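Chemist: Sharing a model that was predicted from the sequence below.
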Amino acid sequence: MKAPFSVGGAISRASALQDIRGLIDSHVSETTKSTGFFKLWLSDMAQLSELFCTILDTSYIGFWLGSRRGCRRYHTDNVPFRMLVTYAGSGTEWLPKHAIDMCAFKRGEPNEKIIKDISARRFLNPWDVAVLRGGPDGLLHRTPDDALDVPSIFMRLDHPEFLAKVQARS
């Protein structure tokens, strides 16, 4: 977490552990790689990747892991489904339907106008796993204020459709 990083790519259900290790290898110190924690963490990311492939009934998914987050405004993701896990730092903030002014959201209003009841905000804890539906009926969520300008470790798994769109733009 000392140096900002961002890695991403395709993860195959059949080789998730090897694929993730290959993507993050150059971003992790040898000291960290030799710990039992690192092995546990890699295993967790691989198992979640395999599970997400199973949920989506696909042989691969898009994987992103990074230390900086910047989704300040409440939003829904432009993907059919997304899996999120914050491994270090504050977890994703989300709103239940009753706490949202959807008209304000659709008009592009700021967060203060979107949220009708600030006490209704919910937060994922570190290591919580969330599978979010995207699109117009998706869950409204954002990066919490206290995670915007500090490092965290955040994993995002995406539907293969999204990965294909990202790769097409590159």
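Modeler: Perfect, I can see it now.
Chemist: going forward, measure contacts and count neighbours with C-alpha atoms only.
Modeler: Will do.
Chemist: which residues of this protein fall in strands?
Modeler: 6-12, 60-66, 81-88, 93-94, 122-123, 130-133, 141-142, 153-158 (DSSP state E).
Chemist: And here is the other one:
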Amino acid sequence: MSLALETSAGSVAADVFMGRDADILTEIASPGVAAAIWQRTPEPGFQSWIDGLGKDQLPDLRTVVPVHLAEAAVITACETSGLKASPERDVLASDIGALAVMMAKILAVDHVRLRLDVADEVMCPKFHIDRVPARLLCTYRGSGTEYVPLGSEAGPKRIRRVKRGAAALFRGTLWDTDETTGILHRSPEVTPEDGPRLLLVIDPVA
């Protein structure tokens, strides 16, 4: 059942769908859905590994690639940062590659824009909607992205947080329907306890 709101400007997609199966991400194309979140729990060994890395070892990446080269681009970024080959590094690269393939399939594109942001301060502190058709976010280290219904930004009790390791697909302002996106998101605070945050961002490229 959709919770899309009717306004004078048309309908507003306000639903957030969550599930433990990757197919939940395809729900982003359903009427009334502003975000779809694939709930995942990182394997403890992988999480301990990535949490123990120094900031300079975390891969920093900005590139546009054919979707089948996304995994290779991450491996190159890891090598550039001095992150030595290991089973955990392979897990990181293959996971990002798989998420890129899913995103590209859902949005029907052949290329994606990949970003791995390493940050020890808040990057986007204000709630916003991205100027893209859709954006996939996955926090591998640190606190997950926060989101809130449009118009509820001032109500702390309405704010929710994507869990670390979960893949969240948010509609942007360029989503190709008559619906307005009714879910905003922002970066969380970065705490000294968590250390630098590592965030994956994937955008479709037409």
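Modeler: Thanks, I have the structure now. Predicted, not measured: the structure shown is a model, and the values here were computed from it.
Chemist: could you redo the strands of structure 1 as CSV and give each row distance to A46 of structure 1?
Modeler: As requested, those are exported to CSV (distance: least, Cα to Cα, whole Å):
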stretch, distance to A46 of structure 1
strand 6-12, 9
strand 60-66, 10
strand 81-88, 13
strand 93-94, 24
strand 122-123, 24
strand 130-133, 16
strand 141-142, 25
strand 153-158, 11
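Chemist: Serialize those strands to JSON lines and add fields for distance to N111 of structure 1 and mean neighbour count.
Modeler: Shown next, in JSON lines, are the strands of structure 1 (distance: least, Cα to Cα, whole Å; neighbours: other Cα atoms under 10 Å):
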{"stretch": "strand 6-12", "distance to N111 of structure 1": "26", "mean neighbour count": "18"}
{"stretch": "strand 60-66", "distance to N111 of structure 1": "24", "mean neighbour count": "22"}
{"stretch": "strand 81-88", "distance to N111 of structure 1": "21", "mean neighbour count": "20"}
{"stretch": "strand 93-94", "distance to N111 of structure 1": "12", "mean neighbour count": "18"}
{"stretch": "strand 122-123", "distance to N111 of structure 1": "14", "mean neighbour count": "16"}
{"stretch": "strand 130-133", "distance to N111 of structure 1": "20", "mean neighbour count": "16"}
{"stretch": "strand 141-142", "distance to N111 of structure 1": "10", "mean neighbour count": "22"}
{"stretch": "strand 153-158", "distance to N111 of structure 1": "22", "mean neighbour count": "23"}
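Chemist: Relative to M102 of structure 1, tell me which of those wins on proximity.
Modeler: strand 141-142 (12.9 Å; Cα to Cα).
Chemist: Run the chain-centre distance for the closest one.
Modeler: Relative to the centre of its chain, strand 141-142 of structure 1 is centred 11 Å away, using Cα atoms, centre = their mean, to the nearest Å.
Chemist: That one corresponds to what range in structure 2?
Modeler: The aligned range for strand 141-142 of structure 1 in structure 2 is 185-186, by TM-score structural alignment.
Chemist: Residues in contact with that stretch: which ones?
Modeler: If you take Cα atoms under 8 Å, 6 or more residues apart in numbering as the criterion, stretch 185-186 of structure 2 is touched by C124, P125, K126, F127, H128, I129, T145, E146, Y147, V148.
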